[in-house]
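Student: I would like to see how this sequence folds:
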Amino acid sequence: MSENPLPPSQTALTLQAVAPGGNALVSRTFLGLLVAQFLAAFNDQAIHAAAMFFAINTQALTERDAISLMPILFYAPWAIFCTVAGYLADRYSKRNALVAWKFAEVAITAVAMIGFWMGRNGYESVGPWVVLATVFLMGTHSAFFVPAKYGVMPEILPTHQLSKGNGILESLSFLAVILGTVSGGVLSYLYLGNEVVIGGFLFGLAIVGTVASVLIRRMPAANPKRTFPPYIYGPLVQNLRTLLSQRPLRLAVTGIAFFTFVVAFMRAAVYMLGESQNPRWDELKTSAVVGTVALGIGLGSPLAGWLSGRRVELRLVPLGAVGMIIACVAGAYLIADVPKLIFCIIAIGLCTGFYIVPLYTLLQHKAPKTSKGDMIATSNFINISGAISATLMFFLVVFVAQRTGLIPAVTPAQRTQLGRGTLTSLLLSRGRPVYFEITKDDGTVVTGGEKPGPEQPLTVGELVDHVFASGTGPTVVLEVAKGIDFKKPQQPGAKQRVGASRFEISGVTHYDLVPGDEEPSTDYDQRHLPRYLFLGAGGLTLLMLLTILGPLLRVRREGV
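Tutor: Predicted coordinates:
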C-alpha cells in the first residue's frame, strides 16, 4: 500500500489511547463507544422511518410530503447548531458530551412513545406532530453527538490504529443505519395501530446505549479554557478558513461533502424507485431496499480500514469512486431486475466505504488537536449543505423531467371521470385505503378498488416474502387526496362529498379520490425515472472524482 506512514502522534496522546493490554481496539472505552454510537444511529433511523409511516397512516401528511419533510427535520439541527456542537466538544470532555447526549436520547424516545400513544388514543391531530418533533430532536442529538464521537477517536486510539478503528466505527454505524431503516418499516407494519410498542422498544435501546456510554473512560477536555463565542456563527467562518487553507483538510472536507451529496441523492433515488413502481412498493419493501446501500457501506468500511493498515491510504479514494460510477451505471441498466439491482446497490455502498474511510481518517488526523470537535462540526455543516443541495437537485431533476415530457403525464383522454357524490364507504387494509363506494346525486353507486380480507399478523417467513419476493403486486391502486377523512364514512350521519376518476398504466388500474369539487392532481408514469436518476448519480460521482483527483495526488505526494 502507500509508502507514506502516519507521523507519530504526541507521546502523551498515544499512551493515553492504548489499552492496558496494548490493543486499544479491544479496550473497554472503544467497545463502549461502539455500542453507544451503534444504538444511537439505530434509533436515529428507526424513529425517522417510524415517524414517517405514522404521519402517513394517521393522515397527518401525504406520502410525498412525509418523505420530503423527514430529511429537513433531521438535518436542519446539524446546520443550526454546528458552532455550538463544536464548541462543547472541545470545551468539555468528549466523554461527558457523549454520556450527556445518550441521556438526552432516553428522554427523546420517551417523548416519541408518548406521541405514538396520543396519536391512537383520541389525540390524532397532535400525536403525529409530537412524533415528528422527535425527528428534529434526534437530529439535534446527532448534531452534538457526532462531533464528540469522531473527535474522541484520536484520543482513545493511537494513530497506527486510527484507520482500522474508523473502519470498524463506520461499519457498525452503517449496519445500524440498515437495521434502523428496515426495523422502522417492519415495526410500523407489525404494530400498525399500536405504535406505542415501537416507542417502548426504542426507549429500551436508548437506556442500553446510555449504560454502554458510561463505560467510556474519563478524559480531559481538549481546550478547557476556550470561551463561548460572542457571535455564535463567528467560529464557523474561522473554521471554514482553517479547513480550506490547508490542503489535506480542504481535500478531506471537500471529498466528504461530495460523498454526502451523492449519498443523499442516491437515497432519494432509491425511495423514488419504490414510489415509481407500478404498482408502487409499500414503505416496508422500499425501506428494506434503501437499507441495502448501508449494507454495502458496512461491508466496505472495515475492508477499507484493513487495507489501510497503519496508514491513511488515499489510493482507496479514487478506487471507491470508480467502483461507485460502474455500479450506478450497471444499476441503471438493470433497473427492472430487482435482485440484480439490489446487488448493484450493495456494490455502490461497498465502494462508498472505500471512498469515505480514508477521508474521515485524514480529517481526524490533520485537524488541530485542540479543536478536532470544532473542525468535525464545521465539516458536518458543509456536509449538510451538500445533502440539502442534493435534495434540491433531486426535486429539480424530477420537475424538469415532468415538464419536458421525459416522464409522460396521464392525459385527460386517458382518465375516466366516474362522477361526484357522497362517500359512503372507505375500507382500509393495514392503514391504507383499498376500496370505496360513492353514492351519486341520482342514487347511482360507484365503487372502486378491492375489498380487503381479514387482517392476520404476519409470520417471520411471510414478512420476509413480503419484503424480498418478486411479483407484480396488486393490479388495483387507490389514491386518496389529502382532505378526505378516512373515518367519516363510518360515522352515522356524516357526509363527505368527493369525486372519483380512473386511469390505467400498463395493466394496473389506478383510482383517484379528491374532496368536493376539486380536480385530481396530474399523475405521471414514472417507471423509467429511476434509470435516469441512477445515471445522474453516476455522473455526479464522476464529477466528484475529477474535482478531488488532482488535490488528492498532491496531498499523497506531500505525505500525510
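Student: C-alpha from now on. contacts and neighbour counts both.
Tutor: OK.
Student: Give me the distance from stretch 294-303 to the chain's centre.
Tutor: Computed by CA atoms, centre = their mean, to the nearest Å, the chain-centroid distance of stretch 294-303 equals 16 Å.
Student: nope, stretch 435-449 is what I was after
Tutor: In terms of CA atoms, centre = their mean, the centre of stretch 435-449 is set 41 Å apart from its chain centre.
Student: Report the buried residues of the one helix or strand His365 maps to.
Tutor: His365 belongs to helix 338-366 when elements are defined using DSSP states H and E. For helix 338-366, the neighbour count (16 or more other CA atoms under 10 Å) marks 341-366 as buried.
Student: Now do whichever helix or strand comes after that helix against helix 338-366, angle only.
Tutor: Reading on from helix 338-366 to the C-terminus, the next helix or strand found by DSSP H and E is helix 372-404. Counting by axes from the mean of the first three to the mean of the last three CA atoms, to 10 degrees, helix 372-404 lies at 150 degrees to helix 338-366.
Student: Helix 372-404 packs against which elements?
Tutor: In terms of contacts (3 or more CA pairs under 8 Å, 6 or more residues apart in numbering; DSSP states H and E), helix 372-404 is packed against helix 63-80, helix 82-91, helix 127-156, helix 234-245, helix 247-275, helix 338-366.
Student: So which of those helices is nearest Thr227?
Tutor: Evaluated with CA to CA, those place helix 82-91 nearest to Thr227, the distance being 7.9 Å.
Student: which is the next helix or strand following the closest one?
Tutor: Following helix 82-91 in sequence, per DSSP H and E, is helix 94-119.
Student: Thr292: which of the helices and strands packed on helix 372-404 is closest?
Tutor: Taking those one by one with CA to CA, helix 338-366 is closest: 5.6 Å.
Student: residue ranges for the strands of the stretch 401-550 of the chain, please.
Tutor: 416-429, 432-440, 445-449, 476-480, 497-505, 508-515 (DSSP state E, counting those that start in this stretch).
Student: Can you add distance to Met375 and mean neighbour count and give those back as a markdown table?
Tutor: What follows is those, written out as a markdown table (distance: least, CA to CA, whole Å; neighbours: other CA atoms under 10 Å):
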| stretch | distance to Met375 | mean neighbour count |
| --- | --- | --- |
| strand 416-429 | 49 | 19 |
| strand 432-440 | 46 | 20 |
| strand 445-449 | 55 | 18 |
| strand 476-480 | 47 | 19 |
| strand 497-505 | 51 | 19 |
| strand 508-515 | 51 | 21 |
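Student: One more, so I can put them side by side:
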Amino acid sequence: MRQNTSCSSLPPSPPPSQFALLRQRRFAPFFWTQFAGAANDNLFKFAFTVLVTYQLSVSWLPAAQAGLVIGALFILPFLLFSATSGQLADKYPKTSLIRLVKDLEIAIMLLAAWGFFASQVPLLLGCVFLMGLHSTLFGPVKYAYLPQVLSERELTGGNGMIEMGTFVAILLGNVAGGLLVALPGIGHTAVALACLGLALLGRISAQMVPVLPATTPQLHINWNPFTETWRNLQLARQQVVVFRSLLGISWMWFFGAVFLANFPAFAKEVLHGNEQVASLLLVVFSVGVGVGSLLCEKFSHRHVEIGLVPVGAIGMTVFAIDLYFATRSLPLQAEMGVAAFITQPAHWRVLADLLLVSLFVGLYSVPMYALIQLRSAPTHRARIIAANNILNALFMVASSLIVGLLLGRGWSIPQIFLLLGLANAVVSFHIFMLVPEYVLRFIAWVLSRLIYRFRVVGDEHIPITGPAVLVANHISFVDAVLLMAASPRPIRFIMDHRIFKVPVLGWIFRLAKCIPIAPHHEDPQAYERAFDTAQQVLAEGDVLGIFPEGGITGDGQVQPFKGGVVKILRRAQKEGLQVPTVPMALTGLWGSFFSRIESNGAMKRPFRRGVFNRVGLNIGTPLAGAEVTPAVLQARVQSLLG
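Tutor: Model prediction:
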C-alpha cells in the first residue's frame, strides 16, 4: 500500500492559549504576585534615583553616581544570598516562602515610607539593599514554582507570560516612579503610598497561591554563602546542557544590561532627545521583550523548543549591529521631545532596531529558562536557579565595569552596541558548539517550520521522562530531523552507517551522536557495538529512535520491519528496564526533495512537490515491551498512515 502523501485526517485539537493560564488558580495568583513585586522594585528604585538626582542635595552621594550606587546595592544581595535562598526554596514549601517574602516586602516598604517622608537617604539606601534581598529570596522560588504546576507543554507559555509580565511591570514601575515623585508638594507621599499599596496587593495575591509540598524537606541548610555558592555552581556543572544554558542566560543579562544602562546617555548624546525620549527607548525595549516572550509559545508549538535560541541569537546580533549603522546618518539638531523625535524618519530605523533586538532577546531567553526548569532535578531545581542568579549578577556587574572602561577610553555608545552585537555572535557560537543540541534543534525547527509545513498529531504520547524507543517508517533522508523537531527530548538514532557519508546530513547526524549500524555480515563488531550503545542510552533514561525497515523506502511503501528493535527491548528487559515503544508514521514526504524519487534518486528535483510541502507525523499510543513484535509494530505504523 502506497503511503498517503497528505497529513492525517484526524481533526486537530488546538491547545488553549497561554493567556488561559491567567484564568487558573495554579498560575494567576503567582503571576500577579510576581508582577506586583517587580513593579514595586522598580517604582521604588527609580523614584529614589530621581529624588537624589534632582530633588535632594546629598554631599556624600553625587547625583551622577546615585544610579550606580542604587543599582549596585540592589544587586549585592544576589551575590551574597542567592545560594542560601536556593536551599530555602528546595527545603521549604514554596507557597510558604512566597507569603513570607511578601510579608518582608510590606515591612521594608513601611521603612521606606518613613524614609520618603523624612527624606532620610541612608534609610532609603538600606531599603534598596533589603528590596534586593527580597528579590533574591523570591528568584529561586519563582522559577522553581512553574515546573511544579505546569506541564512540559505549558512550560514555554508560562515562562513567556512571566517574562512578559516582568518587563511590563519594570516599565510601569519606572514610569510610575518618575511621575509620582515629581508631583509638586505630594510626590514623596505618593511614592510611599504607592510602594506600600503594591506590597499589600502582592501579599493578597500570594495568599491565593496554591499550597505545594517541599521538594527536598530533608535538606540541611548550609548558611555559609561562599561555600554554598561554590557548591551550587558545582551542582549546576554536573548537567552540561543545564550549566551551558545558565551561562547563556547570564550572557543575555549582560547583553540587556548594556542597553538598559545606556538608554539615558544614548537618548541625550546620540539621538539628541530629552528624558522623554529615554523613556520611549525603555518602552520600546520592554514591549519588544514582552512580544518576543509571548511569541515563543506559538513558534514552539507548546513544547520547550530550544531551536528558538539560535534564532534569537542571530536576531540580537543582526539588529544590534544595524543599530550602529542606523545612528551614523542622524542629523545634528537641538534637544527634542518625543513628538519631534518620532516625526524624524531617521529615528524610525533606530526604534525598529531596538524593538527587534529586544524581541529576539525574548525568543532567546524564554526557551533557555524553560529548558533549565525541565532538565533540572526537582530535588535541587531551586539551587540551580540560585546558581543562575549568582551568574546573572556577576555578568551584570561585569557589563557595567567593561562599558565604563570603554566609555572612559573614548568609545561612543553606538560603537559599544556594535561591539556587543559582534561579541554576541562569538559567545553564542561558542555556547552552541559546546552544546550541539541547540544547533540540532535549530536545524530541525527551520526544516519543520520554514521548509516544510510540519504538523504533528499525538505528540503527548512521547514520554517526558524515562527511557523510550521511538519507531517510525523511513521515507526520506530528513526523517530523523523531523522526529527531532517533534520530540520535546533529545533522540539518539540508530542509523545505517552509509547515511553518515551523505554531505551535510552526515555532519548533522554525527553532531546528534547518532549510532551507526552495519549489517552483521558486513561488520559484526559495528553491529554489536550499535546494540551495546543502544542499551546504554536506555539505561541512562534517554530516548532511542529506530527505523525498523533498515533503509529508506524506494517505492513509497512500508517495507517489512526487522527484528532489531525487539532485540533491543529484550536486552533492556533483562536489565530490569520498562521501556515503552512509541509507533510513529511520517506522511507527505514521499516524492519530496529528500526522498528517493522513483528510480531517479533523491534531491534531483527540489521543487517537484513545492517549497512548503505539507508533511505530518502521527504518533500512536505507546506499546509495552512484551507486546512488541516486528509484525505488531508494522501494523501499528501502517494504521497511523490513515
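Student: how far off helix 127-156 does the helix holding His365 of structure 1 point, in degrees?
Tutor: Helix 338-366 of structure 1 and helix 127-156 are oriented at 50 degrees to each other (the same axes, to 10 degrees).
Student: Would you mind getting the average deviation of helix 338-366 of structure 1 from structure 2?
Tutor: Comparison of helix 338-366 of structure 1 with structure 2 after fitting gives an average deviation of 1.2 Å (mean CA distance after the TM-score superposition for structure 1).
Student: So what angle separates the directions of that helix and helix 247-275?
Tutor: Going by the same axes, to 10 degrees, helix 338-366 of structure 1 makes 160 degrees with helix 247-275.
Student: by contact count, what packs against helix 338-366 of structure 1?
Tutor: helix 127-156, helix 162-190, helix 247-275, helix 283-308, helix 316-333, helix 372-404.
Student: Please tabulate those helices in TSV and include mean neighbour count as additional columns.
Tutor: What follows is these, written out as TSV (neighbours: other CA atoms under 10 Å):
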stretch	mean neighbour count
helix 127-156	25
helix 162-190	26
helix 247-275	23
helix 283-308	25
helix 316-333	22
helix 372-404	21
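Student: CSV please, covering the ones you listed and showing distance to Lys94 of structure 1.
Tutor: Shown next, in CSV, are those (distance: least, CA to CA, whole Å):
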stretch, distance to Lys94 of structure 1
helix 127-156, 5
helix 162-190, 16
helix 247-275, 21
helix 283-308, 24
helix 316-333, 29
helix 372-404, 8
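Student: and Arg557 of structure 1, which of those is closest to it?
Tutor: Closest approach to Arg557 of structure 1 among these is made by helix 247-275 (11.3 Å; CA to CA).
Student: That closest one packs against which elements?
Tutor: Going by 3+ CA pairs under 8 Å, 6+ apart, helix 247-275 of structure 1 lies up against helix 234-245, helix 283-308, helix 338-366, helix 372-404, helix 529-558.
Student: which one of these lies closest to Ser425 of structure 1?
Tutor: Closest approach to Ser425 of structure 1 among these is made by helix 283-308 (24.8 Å; CA to CA).
Student: what's near enough to touch Leu180 of structure 2?
Tutor: The contact partners of Leu180 of structure 2, taken as CA atoms under 8 Å, 6 or more residues apart in numbering, are Ala47, Gly187, His188, Ala190, Val191.
Student: Return the distance of the second one relative to Ala169 of structure 2.
Tutor: When CA to CA, to the nearest Å is the yardstick, Gly187 of structure 2 and Ala169 of structure 2 sit 21 Å from each other.
Student: and what of the third one?
Tutor: Separation of His188 of structure 2 from Ala169 of structure 2 (CA to CA): 21 Å.
Student: residues in structure 1 aligned with stretch 533-545 of structure 2?
Tutor: Aligned using TM-score structural alignment, stretch 533-545 of structure 2 spans no residues in structure 1.
Student: What residues of that stretch count as buried?
Tutor: Quick answer for stretch 533-545 of structure 2 (16+ other CA under 10 Å): Ala534, Gln535, Val537, Leu538, Ala539, Asp542, Val543, Leu544, Gly545.
Student: measure the second one to Ile546 of structure 2 for me?
Tutor: Read it as Gln535 of structure 2. Distance, Gln535 of structure 2 to Ile546 of structure 2, by CA to CA: 13 Å.
Student: Also Ala370 of structure 2?
Tutor: Distance from Ala370 of structure 2 to Ile546 of structure 2, by CA to CA: 28 Å.
Student: and of the helices and strands packed on helix 247-275 of structure 1, who's closest to Phe54 of structure 1?
Tutor: Using CA to CA, those put helix 283-308 closest to Phe54 of structure 1, at 11.2 Å.
Student: got the angle between the closest one and helix 162-190?
Tutor: 170 degrees.
Student: Could you list every helix and strand in contact with helix 283-308 of structure 1?
Tutor: Looks like helix 283-308 of structure 1 contacts helix 162-190, helix 247-275, helix 338-366, helix 460-468 (3+ CA pairs under 8 Å, 6+ apart).
Student: can you state the direction angle for it and helix 63-80?
Tutor: Using the same axes, to 10 degrees, helix 283-308 of structure 1 lies at 40 degrees relative to helix 63-80.
Student: which residues sit in contact with Phe53 of structure 1?
Tutor: By CA under 8 Å, 6+ apart, Phe53 of structure 1 lies in contact with Gly185, Ser188, Glu283.
Student: which of the residues you listed map to contacts in structure 2?
Tutor: Counting by both residues aligned by TM-score structural alignment, their matches' CA atoms under 8 Å, those that remain in contact in structure 2 are Gly185, Ser188.
Student: Export the contacts of Phe53 of structure 1 to CSV and append columns for distance to Tyr271 of structure 1.
Tutor: Output for the contacts of Phe53 of structure 1, formatted as CSV (distance: CA to CA, whole Å):
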residue, distance to Tyr271 of structure 1
Gly185, 13
Ser188, 17
Glu283, 9
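Student: From Leu280 of structure 2, how far out is Leu355 of structure 2?
Tutor: 11 Å.
Student: ditto for Arg614 of structure 2
Tutor: 43 Å.
Student: and if you look at Ser85 of structure 2?
Tutor: 35 Å.
Student: Give me the aligned partner of Asn40 of structure 2 over in structure 1.
Tutor: Under TM-score structural alignment, Asn40 of structure 2 pairs with Asn43 in structure 1.
Student: Tell me how many other residues surround the residue lying closest to Ala83 of structure 2 once chain neighbours are set aside.
Tutor: Among residues not flanking Ala83 of structure 2 along the chain, Thr229 sits closest, at 5.0 Å (CA to CA, 6 or more residues apart in numbering). By the criterion of other CA atoms under 10 Å, Thr229 of structure 2 has 23 neighbours.
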